[in-house]
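**Q** pasting the sequence and the predicted coordinates here, then a few questions.
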Amino acid sequence: MRTTTPQKPRLTTSAMIASIASEGQRTVPAPFGHALVKEAAKRPEIVGMTADLSKYTDLHIFANAYPNRHFQMGMAEQLLMGAAGGMAKEGFMPFATTYAVFATRRAYDFIHQVIAEEHLNVKIAAALPGLTTGYGPSHQATEDIALMRGIPGMTIIDPCDALDTEQAVAAVAAHQGPVYMRLLRGKVPLVLDEYDYQFEIGKASLLREGNEVLLISSGIMTMRSLETAKALAADNVNVAVLHVPTIKPLDEATIIAQCSRPGRLVVVVENHSTIGGLGEAVATTLMRAQVVTPFKQIALPDSYLDAGALPTLHDRYGISTEAMVASLKSWLR
């Protein structure tokens, strides 16, 4: 008699705007939009700008609260960035929102020349970072950090959850100069409130101790790293998690100190291509500091990714919790 192995049910999600929250996970609706409204009440210079994507970047929350400070630029991302630079020159603080692919790939030269060269106070909040949409290469911003890291003076932030996003908005508003922030929108998971966490630009945070593996992560992969650490604890594997929400400037001192502890496998985990992201930034830091340690990377491949449902794609490209657990177990054998 033939037997079959029961298949784990797969979550079905919209390929275009899919939630990254697991079934039953705590979430907060539109943390970016609500945090921006809160900051705008204290800072009249804040304006919200978008390229026909207010609803899909949660900027509609701001637009409803401050309609006279909301600017809809249409499907013209280059115009959006150019206009944001002009607004900043007049003393405003534009929060310019669009999808990460359109900000970094389509409007790169305008960010580089109009905004960054003059160190203007423009905050770019870019939705659908990395593999957070199943809509294929046209919408998957798998190289956005690599592009932005090359711009002098650009601060780059990759929040983990709703709490990180809320706190980052306040910090970004208080920061002078251009910022690129990966934006989590819609119903965003809430995980960091369990770790006495406080966001600070340029600072990493050790969320969990462990003496066998050190996971260095940013963005949604910190959430996955914490889940992986808990799963491996059941097998008596002690995993530390270092959350690095600011990719640039990088908290090199903390990274060097943590990676200098002997006897741990260091694994950088990121929702980004293996090229030019957190992994290469950490590796370069360790090389310059002459820190020698076992080193691995969990990241998206240097290729054009498939379209499809996010749970399937995250499994396929190794960034689901289950895939991470399997990778770590194979490396620890």
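**A** Happy to help now that I have it. Since the model is a prediction, treat every value here as computed from it, not as a measurement.

**Q** could you use CA atoms for every contact and neighbour count after this?
**A** OK.

**Q** quick one, strands of the stretch 101-250 of the chain?
**A** For the stretch 101-250 of the chain, strands defined by DSSP state E, counting those that start in this stretch occupy the ranges 123-127, 155-157, 179-183, 187-189, 205-208, 213-217, 239-243, 246-248.

**Q** Throw those into JSON lines and include distance to residue 283, thanks.
**A** As requested, these are arranged in JSON lines below (distance: least, CA to CA, whole Å):
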{"stretch": "strand 123-127", "distance to residue 283": "26"}
{"stretch": "strand 155-157", "distance to residue 283": "18"}
{"stretch": "strand 179-183", "distance to residue 283": "22"}
{"stretch": "strand 187-189", "distance to residue 283": "29"}
{"stretch": "strand 205-208", "distance to residue 283": "18"}
{"stretch": "strand 213-217", "distance to residue 283": "11"}
{"stretch": "strand 239-243", "distance to residue 283": "15"}
{"stretch": "strand 246-248", "distance to residue 283": "13"}
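
**Q** let me have those strands in CSV, extended by mean neighbour count.
**A** Below are the strands of the stretch 101-250 of the chain laid out as CSV (neighbours: other CA atoms under 10 Å):
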stretch, mean neighbour count
strand 123-127, 26
strand 155-157, 25
strand 179-183, 26
strand 187-189, 22
strand 205-208, 17
strand 213-217, 26
strand 239-243, 24
strand 246-248, 24
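
**Q** which one of those strands lies closest to residue 30?
**A** With CA to CA as the criterion, residue 30 lies closest to strand 187-189 of those, at 6.2 Å.

**Q** which outside residues touch the closest one?
**A** With CA atoms under 8 Å, 6 or more residues apart in numbering as the test, strand 187-189 has contacts from 19-21, 25-31, 161-162.

**Q** between those, which is closest to residue 244?
**A** residue 161 (12.6 Å).

**Q** second structure for comparison follows:
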Amino acid sequence: MSASTPQRSAAMIASIADDGVPTTQAPFGHALAELAERDERVVGLTADLGKYTDMHVFAAAHPSRFVQVGMAEQALMTVAAGMATTGLVPFASTYSVFATRRAYDFIALDIAEPQLNVTIVGGLPGLTTGYGPSHQATEDVAILRGIPGLVIVDPADAVDVEQAVPALAAAPGPAYLRLLRGAVPRVLDRYDYRFEIGRAAVVRPGNDVVLVSSGLMTMRALLAAERLSEHHVDVSVVHCATLKPFDEETVLREIDGPRLPLTLENHSVVGGLFETVASAMVRRGVSVPLRPVALPDEFLDAGALPTLHDRYGLSTDAVVTRVLTELGRG
């Protein structure tokens, strides 16, 4: 193996944290293990991906409440559903692409239709890996949004993940959590923020531009806002941790005005945050131009993750440039 190979691999699975941003290791695994200390109903399952969805942390803390089903994502959903019918509270983890593309029917009919308390934990959502279309779940939200009663959560950072885990366990129905794993950024603890299912949060006020964001793009929105202040651009950031149910009231109140609105998401421009906001605007008669920062409607390249984020417009530098261009200063 050449000396360059480990560097290339590391770049393809690099942390999504920008330079200088503090991180927390495996917040999902630790939050789930901590929750299980307080609630004996909590169980964890995975389909041969415990290490790569941070479920291994839970497995080490609670081995008798951990189930490894092997490479069988459809069985994973069915087993989780069966556990939920007995009163247990399952968290079932795999990669987002496998949950959505391989196990959709089992999620829809075994979990969602009977409204069981199962949280599906999807690793590598959007462009959080450089390993090409087989692993990049750029359309996972679009696939799952049509399932009735399914909560969809796209956390921004470790703070969001830590608060979402107990909230989803306490909610009565099914949920899909877009997992941030490994060294996860920690940014929201600088703001007066609390996760709440179905609520968006104005984490940063501003007078010139409104960035409506979800997932890791909230971190990028906040970093871009700081950079844009150097250009005398005052930026508001609205974080939408819950994509379904969607907080139309908060988001439309923020974008219905003279400020330039953009949506920022780690997802295809089709079927995600941008279209959710645009649909709400049409139905409620809000007629302001809305610009998307999102992944294109195409299969993405493989390569080093930081390079791909620059290429597809998700990096902090790209967001700053895009806002300045939209304002006519680019």
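**A** Alright, I've got the coordinates. Note that the structure is predicted; figures quoted are calculated from it, not measured.

**Q** report the TM-score for the pair.
**A** The TM-score (TM-score structural alignment, normalised by the length of the second structure) is 0.96; 322 aligned residues with a CA RMSD of 1.1 Å.

**Q** now, the contacts of strand 187-189 of the first structure that are in helices?
**A** With DSSP state H as the criterion, helices contain 31, 162 from among the contacts of strand 187-189 of the first structure.

**Q** would you list the contacts of strand 187-189 of the first structure in TSV and tack on distance to residue 263 of the first structure and neighbour count?
**A** What follows is the contacts of strand 187-189 of the first structure, written out as TSV (distance: CA to CA, whole Å; neighbours: other CA atoms under 10 Å):
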residue	distance to residue 263 of the first structure	neighbour count
19	37	20
20	33	22
21	33	16
25	34	11
26	35	13
27	36	19
28	38	15
29	41	14
30	41	22
31	39	26
161	30	28
162	34	27
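
**Q** so which of the contacts of strand 187-189 of the first structure comes closest to residue 59 of the first structure?
**A** Residue 59 of the first structure lies nearest to residue 30 out of these, by CA to CA, at 8.8 Å.

**Q** how about the closest one, what's its match in the second structure?
**A** Using TM-score structural alignment as the criterion, residue 30 of the first structure maps onto residue 26 of the second structure.

**Q** next one: residue 77 of the first structure
**A** Match for residue 77 of the first structure (TM-score structural alignment): residue 73.

**Q** same deal with residue 245 of the first structure?
**A** That one, residue 245 of the first structure, aligns with residue 241 by TM-score structural alignment.

**Q** map residue 291 of the first structure onto the second structure.
**A** Counting by TM-score structural alignment, residue 291 of the first structure corresponds to residue 286 in the second structure.

**Q** tell me who's in contact with residue 296 of the first structure.
**A** Residue 296 of the first structure neighbours (CA under 8 Å, 6+ apart): 265-268.

**Q** just the ones in strands from those residues, please.
**A** Applying DSSP state E to these, the entries found in strands are 265-268.

**Q** so residue 61 of the first structure makes contact with residue 35?
**A** No: Residue 61 of the first structure lies out of contact with residue 35 (CA atoms under 8 Å); the separation is 9.6 Å.

**Q** corresponding residues in the second structure for stretch 195-204 of the first structure?
**A** Going by TM-score structural alignment: stretch 195-204 of the first structure matches residues 191-200.

**Q** any idea how far that stretch is from the chain center?
**A** A distance of 14 Å separates the centroid of the chain from that of stretch 191-200 of the second structure, by CA atoms, centre = their mean, to the nearest Å.

**Q** now do the end-to-end distance for that stretch.
**A** Terminal residues of stretch 191-200 of the second structure lie 14 Å apart, using CA to CA, to the nearest Å.

**Q** and the contacts of it?
**A** Applying CA under 8 Å, 6+ apart, the contact partners of stretch 191-200 of the second structure are 153, 160, 163-164, 167-168, 201, 203-204, 238-247, 250-251.

**Q** and the match of residue 291 of the first structure, which helix or strand is it part of?
**A** With elements taken from DSSP states H and E, nothing contains residue 286 of the second structure; it lies in neither a helix nor a strand.

**Q** residues contacting it?
**A** Taking CA under 8 Å, 6+ apart as the test, what residue 286 of the second structure contacts is 252, 256.

**Q** any idea how far it is from residue 251 of the second structure?
**A** Relative to residue 251 of the second structure, and taking CA to CA, residue 286 of the second structure is found at 11 Å.

**Q** counterpart of residue 318 of the first structure over in the second structure?
**A** Aligned partner of residue 318 of the first structure by TM-score structural alignment: residue 313.

**Q** which of the three states applies to its match?
**A** Three-state call for residue 313 of the second structure (DSSP: H, G, I helix; E, B strand; the rest coil): coil.

**Q** alright, I will stop here.
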